Structure formats: C-alpha cells, structure tokens
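>>> I need the structure of the sequence given here:
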Amino acid sequence: IHEMEKILVQRKSSFAVRMTCNSTSQTIMKFLMEKLELKDEDVYLVEDLIDPSVLMELRNTDEGAKMSFPEWKNFYPADLPQDEPYWDILKQHDVLLHVPYESYDPVIKFISDAADDKDVLAIKMTLYRTGRDSPIISALERAARNGKQVIVLVELKARFDEERNIAWANELENAGVTVIYGLVNLKVHAKILMVMRRESDTIRRYAHLATGNYNPKTARLYSDLSLFTSNYEIVNDATQFFNLVTGYSTLQNMKQLGMAPVTLKTRLLAMIQREIDRSDPEHPGLIMAKMNSLTHQEVIEALYKASQAGVQVMLNIRGICMLVPGVKGLSENIKVVSIVDRYLEHSRIFYFQNSGSPELYLSSADWMSRNLDRRIELMFPVLDRNAFKEVQGILSTYFEDNTNAQYLSENGIWQPVERKKDEKEMRAQEILYKKYRRRAESSAKTPKIDFEVRRKN
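Have a look, this model is predicted:
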C-alpha cells in the first residue's frame, strides 16, 4: 500500500506516455512534443472530441433530455423475495441475476442480510471497483462491528481507482475488517463473495459470482450476469480460492471453478480441443462466446484450428478483436459480431456444444493475455437447469441482432449487419428488456397464496 501511495504522488509529475490531439496548430503540437519528450509514435490524432465524457453534462439540460434514450426501468427478480433473506431459496436452486435489466438490489440485500444475521459467521469477498458512497462498504463495516469475521481483498491496482480503493481499505480496517491488499505481480480481477452461516448442526456456505464489479452505479449502465448459489462443489472451490488468496493454503484442485493464471487458460484450450475432437461433417461442433476483447494468441490459434476442423465458432466481441474471421482455409467458419447500444456489454459467456452435452460458463475474464496470464480471474459453470436455459437464450439473442450489430469482415473492417427485406427488426437489448418487463408484470399479476397449517389437538 505504501508503494502504491508513492506511485500516486509520482503520477502527477511522471513522464508522458502519449498525447491525444485533434488537428490543432502544428506549432503548438511540436512545442508540446518537444517539452514532453514525445516521438511521432506517441502522438494520436483524432477528428472527434478528445474527451467525449464532457458530453455527460448535457444530460442535465433540456436539450440533453431530448437526445437521451427513453427510460428503461429495472425489475426485481421474480425468483427472489424482497422482504426476507435468500437462504431458503438458494438451498433449493441457483438464482441468475442480469443487470441492468434486473435490479442490483439483490446483491446489496444479500450482503446486508448477512451483516445483520446472527447466524452468519463470516463474509469474504473481492473488491475491484466499488464506486463512491457504496452501500456494500457500509454493510461490510456493519458486519465487522457485529462480530463477524469479514475478509476483503481490495485490489489497489485498479487503474485510476487506486486512491479511492486505498481510502476504502483504510475505512474497512478501521471498522475491524481484515483487508488483503492484493497479490504481488498479479491483479485480482475476480468477482466473488462468500457467506458462511451456522444452520442446525452444520456450517452452510453461500456464494455470489459475477462477471462485473461490485459497483451499484455501473450496474445501472453495464450489462452483466451473476449467480447466487449454494452448490456444494462451487462453494467448496470458493473456500479454496479465498484460502489461497489470503495466504492460508497453497493451490488445491478445484472441481468447478477455473482460476487464472493457473487453470483457466488450460481449461479453455482443452474445451476448444474437445470440440475439435468431437466434430465431424454430419455433426459439426459449436463454440459460442461473448466477451469484451479477444487478443490472446494461443486462444486465437486454437479457434483457427477449430474452424479448420469444421467447428462453427460464433463470437460476440464488443471491443478489441485480433482474430480475423472469414478467411478461406483459416477462419471461414468463424463469425464475429459486436453490439454497441445504450448499455455497455460487459458480461463474459462461453458455450461449448460438447457433442450434445453442452457446457456453459460465466467469467470475469476476457480472452486476453492480461486476463489469462497476469491476473487472478475466475470462470464458473452454470449448472442449474433453469439458469442454463436462461443464459443460453441471452447468448443466442446477441447473434440475432440486425439493428445495432456490426460484423467483422475478413479485411478487418466492421460493417453494419444489413437487415434483409421484410425481415423483422431485432434489437438484442430491447428484446431482453421487454422479456424482463413481461416477467415482472406477470409476477405482479400472480396472486400470493398464504398457507395456514392446521393441526389436530
């Protein structure tokens, strides 16, 4: 933490690494390059606004309101009660949460209920970016003051959030929380929360695993998936994960969770190879994946190999993609699409057909070198049958978009997906929003049934 504080001080007077500018005065640009000791390759010329974030101020004006999207409410999940803890529900089945279509309140409630529950013994979680005035921080502090063991791994190396995270860490420590300041040389990017609770004659564990940060504010803008579960193998792996990152044990064999930089990449490559081995012309394999960016050379080469073996590869990549699709003899069976809409697509979903026994995973990790080789990340399976069906439907919806989707051509240029004549307009995010709205309306119309138990005297 002291080293990070030094870096934050040095950052104000550190050397420049790049300069972004528009077609301004060449005299001014050359002057800045000379004084900042920048070379031509350090200068990036743009035609648009250098800092588009300033446009956010327009939202509070009358003109900004006219240019804004129509309001989309988020909905409380029908599977979760609003007025009681989730323990009994999670004993029966996993619960999937899809923000911002669904409210982020269940995550806050889950932590808050654990903080106030007299039977909860411990809360353990990772924090990467939490946002200002976070109710999650307040709940963790309250849990520690209530005598529970609270262990939080705060990643200080979250870019440009370092100072805020140091402040949160100090605040948590003052409240009695045990704070772990990340790991040397590895950034902890995994999103996981575990609650240990005394029930009858045993200790039961509950976990929440997510593709996005524990940040209620970005949960209104970023599309992410998370899973509440008490599945024995998953929570057992979660226990091993926390024992490892807090220094209580060495790495143990995890049955369900894939962890970078140890096993996640190896498992991904093995599943791609399995798809190749089980694919034939009559029954071609299928890989579907959604992520922010794809840059990892080994993974890209494995996907090329899969394409050449006849495996159909469908990729939804929002940002950087270094794979080139549609090249004959190399990647002709690979399709890459990107969707940019009102919500930032942030979830990572991986589907492998596995010769009729499909597997589906969610993850905090993109298929990038930094994620798979230089960060602590988690990939977790979707095992619950209903949750599996839900995630599979979400993933398929992104490949049906013909309104806000673009496809990557073999020359590396993104092209808008053209809607065929008389083809129905398909906008993935709108389809998902309407689905959750219908579900919420249907749940509101369903009458609640109160059961009265009568016993003979």
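
>>> make it CA atoms for all contacts and neighbour counts henceforth
Will do.

>>> which of the residues in stretch 270-285 are buried?
Residues of stretch 270-285 classed as buried by neighbour count (16 or more other Cα atoms under 10 Å): 271-276, 278-279, 284-285.

>>> give me the subset of those residues that lies in helices.
271-276 (DSSP state H).

>>> turn the residues you listed into CSV, columns for distance to Arg385.
Output for those, formatted as CSV (distance: Cα to Cα, whole Å):
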residue, distance to Arg385
Met271, 21
Ile272, 23
Gln273, 25
Arg274, 23
Glu275, 22
Ile276, 26
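
>>> tell me where the stretch 51-200 of the chain has helices.
In the stretch 51-200 of the chain, the helices defined using DSSP state H, counting those that start in this stretch lie at 62-67, 87-92, 105-116, 135-145, 162-174.

>>> any chance of these in TSV, plus mean neighbour count and distance to Ile339?
Output for these, formatted as TSV (neighbours: other Cα atoms under 10 Å; distance: least, Cα to Cα, whole Å):
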stretch	mean neighbour count	distance to Ile339
helix 62-67	11	20
helix 87-92	14	33
helix 105-116	20	26
helix 135-145	21	31
helix 162-174	18	30
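
>>> and this one, please, so the two structures can be compared:
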Amino acid sequence: MELTTAKPNIAANNPELFINRDLSLLEFNRRVLAQAKNDAVPLLERLNYLCISCSNLDEFFEVRVASIIEMATIDPNALSPDGSTPAEQLAQISKHAHELVAEQYNVLNEVLIPELSRQNINFIRRKDWTETQHKWLSNYFNDELLPILTPVGLDSAHPFPRILNKSLNFIISLTGKDAFGRNSGRAILQAPRALPRVVQLPPDETRSGQHDFVFLSSIIHAFIDDLFHGMTVKGCYQFRVTRNSDFFVDDDAIDDLLLAVQGELAMRNYGDEVRLEVDAQCPEDTVNFLLARFGLTRDRLYLVDGPVNLNRIQEINQLVDRPELKFSPFKPTIPAQLAREKDMFAAIRRNDILLHHPFESFGPVVEFLRQAAESPQVLAIKQTLYRTGADSPIVAALINAAKAGKVVTVVIELRARFDEKANIDLAAKLQEAAVHVVYGVVGYKTHAKMCLVLRREDKQLRSYVHLGTGNYHPKTAKLYTDYGLFSCDKELGEDVRRVFAQLTSLGKVTRLNKLLQSPFSLHKGLLEKIEREIEHAKNGKPAKIIMQVNAIVEEQLIQAFYRASQAGVQIHLIVRGVCCLRPGIAGISDNIEVRAVIGRFLEHARVYVFANGGEQEVYASSADLMSRNMFKRVEICFPIENKKLAARIVRNLDLYLHDNSQVWLLQADGSYRLIQKNSDEKTLQAQTQLLSELQA
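So this is what the prediction gives:
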C-alpha cells in the first residue's frame, strides 16, 4: 500500500486506512504459533504455545467467523471498515486460516514431536508399539474405553447423531451384516469428553526413563474392530465440528436475564456448524458425506495430519515432570509498603499503592478483602466480578463479610463469554450467603474491575478502592500482565460509589470527578485528550501518546490517531492482539509505531499516557479501544495521580518500547515483522527484565 498524500480530514470509513479486524486476529495467532518454533523458549512451553494457538483459533471460528456467516445471510452487502463484504471476508479468512492450520500441524509433526523425542518424550504411533505396549493398550481399551463407547450404526432407525461442539468423533466405514442383518455401511462413534486425549504408557523394560504417550484416537483406531463383532471395519477417521457458540439474548424481550442466559447456554453446544476438521487420510466420498450432513461448503473443510484437537495435547505438561523443559518458577513480590505495614487500610491511607501482576503478587487484593471482611469498622463492600475462577479466595472473603453482617453487593456479569455457567453458579453461591447480587445493566456488559470498601473511621465514612485492568482471578493474575491501584482518595471513592449506584439502581448519569466511564464519558474523553495533544504539537509543546492495550478497532479513535500523527504527535502503541490501524503510511500515519509483545505472560494491561504539553497524564483502564468497550460495556478508566507510580508505569512502557527480542512491528500491509537485534546490541526482554527486578 502506498498512500503519500496527506489528508487533513480522514473519513472514518476510508477502507484504505483500516486493516481487517479478523485477518489481524489471525496474525496474532501466527505470532503465538511462532513461539512454538522459538528455540529460546523451553520445549514444553513451546508445545503450550502451539495448543494456545489452536484454542484461540477455535474461539475465532466459534465467535468471529460465526458472526460473519450470519451477516452474510442477513446483509450480504454490508461493508466492514476495510471495505470488505461478508463473503469477501470469509474468503480471505479461509485462505489465511487454512495456511495457519497447515503450519500448526507442520510445527507439531516436523518440529515439536522430533524435539520431544530427543528429550525422551515420545508420541508412539500404532506401527511402532512394542508387543508389551500393544498388550497394555488392549487391556486399557477393554477396561477403560469399551464399556463407555457407544457407536451408532447409521440407518433409518438410527439417524445421524447430534454432534457436540468441538467433540472428538469418528466416522467408520463397514462391510458385512450385524446380528439383525443390518448394514448401512457407516457408523459414528463419539468419544466422551471425560476421556483423556493422550494416554501415558507405563514404563516397560525396553523404554526405562522415558515418557511414552499414545493419542486416544490411535487407541480407538487400533481396536475399533472390537466394537463391531462379525463385521469388517474398512476405515476409521477422526472428525470434529466447530459450531457457532456465541449466543443472543434479546435485551428488549427478557424479564429475567439469569433465565435467559441459562436457556441460551443449553443450546450452545448445538449451534450452527461453521467448520469441519477431518483426518487427512479420510476418503473423498466420506468427506463429502460429512460436508453434506453438516451443510458446509469445501472452504469450511480443514484436513489435518494429526489429532483434530491439538489443544488437548496440553495435558502433557501436567504429566511430564521435567522442570528444565518449562519456564523457571518465580515468586511474585509484595510492595515494600505492604511488607512493612500489615494493616492494609493503614498502608493505603499513607500512600496510593500500585500492583503490577504477575511480577507482584495478587495476594494483597485478597488480603484487602479478607481484612475488610474481618474489620468491625467496615460497613459495606461493593465488588464487580467478570471472571473470577472456581473456589476463589475473593468469593470466600465476600461470603465471610456477608456472614459477619456487612452489606455486601456484588455485580456479576452473566454474559462473560464462556464463563456464563461458572458465573451463574457463582451468583447462586453468593446469594445463599445473603450477598446482594445484581447482574448489571441489561444490554451492557459490566467489564469494569473495581472494589469499594466503606469503613467508619473517626466518626466518618472513608472509602477505600481497588481498581484494576484485569479480572479478580488469582490464577490468571499469575499469567496475565495487569495493573491494580489501591487508593483512599475521596473523589475517586465517590466516583466508584456513583458507578455502583448506576449498576444497582435506576437514575440519570451523574458527573464523575476523576473517572472516565463507558458508555458515557470514556470515548469522548479519549478523543478530547488526543485532540489536546494535537494542539500541543501545533503550539510547539511536548506532544506524545503511549498506549498499551489488547486491541485497537474503534474507527473514530483510529481516525483521531491519524490526525494526531499528521500534526506531528509521536504515537507509540503496544497492542497485543487486533490492530486495525495502519502505521507508517506517508503523510498519514508515519508518526505512529505499533508493536506487539509475545512472551511468557499474556499482555493484558490497558494504559494510556498523554504528554499533555509537559503536564503528563497517566491512566489505567479496563477498556480496550474497541466499539464494544466504548459503547456497549460498563468500563472505567482511572488516573494514576501519584507521580512516583505514574513514572513507574511510564518506565515499564519504555522497557517495552526498547524490547529487542519479543517484539513484532506492525507493517502498513497488516503483516508483522519480528525485531532482530544487532549483533553488538544487548538483549532486552521487557517481561524478563521486570521479572528480574521484582523477583522475590
């Protein structure tokens, strides 16, 4: 692409200036998959990256591809911001997704399996089983699999069964007649999800000290004849169907959001088919039979050379105890002010406290709630929960607070995608403990991460808040990079109280002192701050924008970045995933750099920095720069006013801007280029540096 003429006013719908959102998401998965080929990454972690890329691709088809397929039916002439119709998008997605899937299986078969074998971790093919292994696997099949496997012969009395979303299935070709004289020629076998997809062999005399595994599919292939006595199995082939897993709740037609979500969940596993994966050895007539059965065209077919669900190979990591093949363990630190002062409230009164996960422990967040539950001075706790995990200590603290007689209010987002069932169960558990549970605002997901504790001190109420960029989830806090802020600032506390009032009651939007909030003031506020940088640049004052987010999609914000670039504002964007902005276009975006970091931890923080003519402003937020975050979710954006804490965040961002080994630069054509350091240049990995500095 070559756009050389500067345009003072760029239309938000100019297709030349936008990268397709879904192709950008596939590029993200390419970067994840690249880690599986990276020799600098421990071998079992490389296997994990392969599995993550496959899991990501599953969700991509379940949600994004499914929505485009629906749009192709509803409005085939609709245009995405890059000017593509749904049919054109699907064609491009098919091309790139097929390339990605082919690369995934090439990485598995040609790179990882041989390297794992050199480390005595083996996936044993059927043809290579020893006599001892064959006997053990035969017993395993008869004892563990045969009793629970239920093949279905296809005939008029046994129609093609309903196939569960992403389940492992086999289509079997048969000859001969059964006990009733039937022979349809085909049968379907569904493998229960409870079965492990890789089975570890016990060590025998010839393979001492090794880890030997067999795919479940290989075991079923080897002994499939035992399921069809008196008949001949001519072929047995894996297949898997991916279905539309997004669900629609009509906000205008529901009386009870909980019941509506429960009703939709029951249908999730049987949504419309969007992709078919089949064993590459499957005969053409059988492939065509499956395509016809699922109503899919050839472009939705993916022939694979290996297990149809690579994500389940992640089980290996739990089965192989080889620390040298995994990331080194680390112990997150506790900030010095909390290490010195065990009373969380006293520590927060002294100064705002910033946590940077996972380098710093999530423990203080749990301790904050635990102390709030036990303190007789605490009268009320208000908390949002989007994803929190089973048996969370956060939930335990909230329940204990309610049992202690405190007023506890929890806003649970029932429609947190793929966590809906867990959140329904969580709501019931909290309600049993007399916690006030609400589900936010119909039509708007509550994605804000905030907690408010009201405490009586010196005959007055004081507000303590925790605000974060990530979920209240102790497990993901060890894997995702996020920021959390503790403060007892009066105006900040009042803002948080007002937001909770919006979520739990009815009333007009009230003006906030310091917070920016979606869907009311965040989008407008960000646009105003970008325009302010433009004015500073025109007036010769310091003008720079640094942002770290997961995605940049929203068109008006992208347009504002282009205007800022044209005005001379230097813009550094650290975007983990989707980015629809095109950097490096002469006269339009040549002052914009977009970099993506793929490392040990999932980059999840959302931070906005504005030079502001020398009066720098630093914000953290729960929101990415997407339309849904700006207009269809309840999000908060909070200032980091303590100068030391703000400087610390800016310094962390600077590490990412100088990382020379884990960073990919976005090109104007939508591709990414991995930064290669000079031979005489010192290696800098931002995540490794932060881990080293904050290692306990």
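
>>> got a markdown table for the helices of the stretch 51-200 of structure 1, with distance to Glu41 of structure 1 too?
Formatted as a markdown table, those follow (distance: least, Cα to Cα, whole Å):
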| stretch | distance to Glu41 of structure 1 |
| --- | --- |
| helix 62-67 | 37 |
| helix 87-92 | 54 |
| helix 105-116 | 45 |
| helix 135-145 | 43 |
| helix 162-174 | 28 |
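
>>> and those: which comes nearest Lys420 of structure 1?
Of all those, helix 62-67 sits nearest to Lys420 of structure 1, with 28.3 Å by Cα to Cα.

>>> now that closest one on structure 2. Mean distance?
Once the two models are superposed, helix 62-67 of structure 1 sits on average 4.2 Å from its counterpart in structure 2 (mean Cα distance after the TM-score superposition for structure 1).

>>> which strands and helices sit next to that helix?
For helix 62-67 of structure 1, there is no helix or strand it packs on, judged by 3 or more Cα pairs under 8 Å, 6 or more residues apart in numbering; DSSP states H and E.

>>> next one: that helix to chain centre, how far?
Centre-to-centre, helix 62-67 of structure 1 and its host chain are 31 Å apart (Cα atoms, centre = their mean, to the nearest Å).

>>> just stretch 401-420 of structure 2 next, same as before
Remark: stretch 401-420 of structure 2 is offset 22 Å from the chain centroid, using Cα atoms, centre = their mean.

>>> between the helices of the stretch 51-200 of structure 1, which one is nearest to Glu155 of structure 1?
Closest approach to Glu155 of structure 1 among those is made by helix 162-174 (7.3 Å; Cα to Cα).

>>> what's the mean deviation for the closest one versus structure 2?
Mean for helix 162-174 of structure 1 is 0.5 Å (mean Cα distance after the TM-score superposition for structure 1).

>>> what's the match for Asp201 of structure 1 in structure 2?
Using TM-score structural alignment, the partner of Asp201 of structure 1 in structure 2 is Lys459.

>>> residues touching that match, list them.
Listed by Cα atoms under 8 Å, 6 or more residues apart in numbering, Lys459 of structure 2 has no contact partners.

>>> cool, and Ala114 of structure 1?
Applying Cα under 8 Å, 6+ apart, the residues contacting Ala114 of structure 1 are 120, 123, 143, 195.

>>> how about a cut-off of 10 Å?
Residues near Ala114 of structure 1 by Cα atoms under 10 Å, 6 or more residues apart in numbering: 85-87, 108, 120-123, 139-140, 142-143, 148, 194-197.
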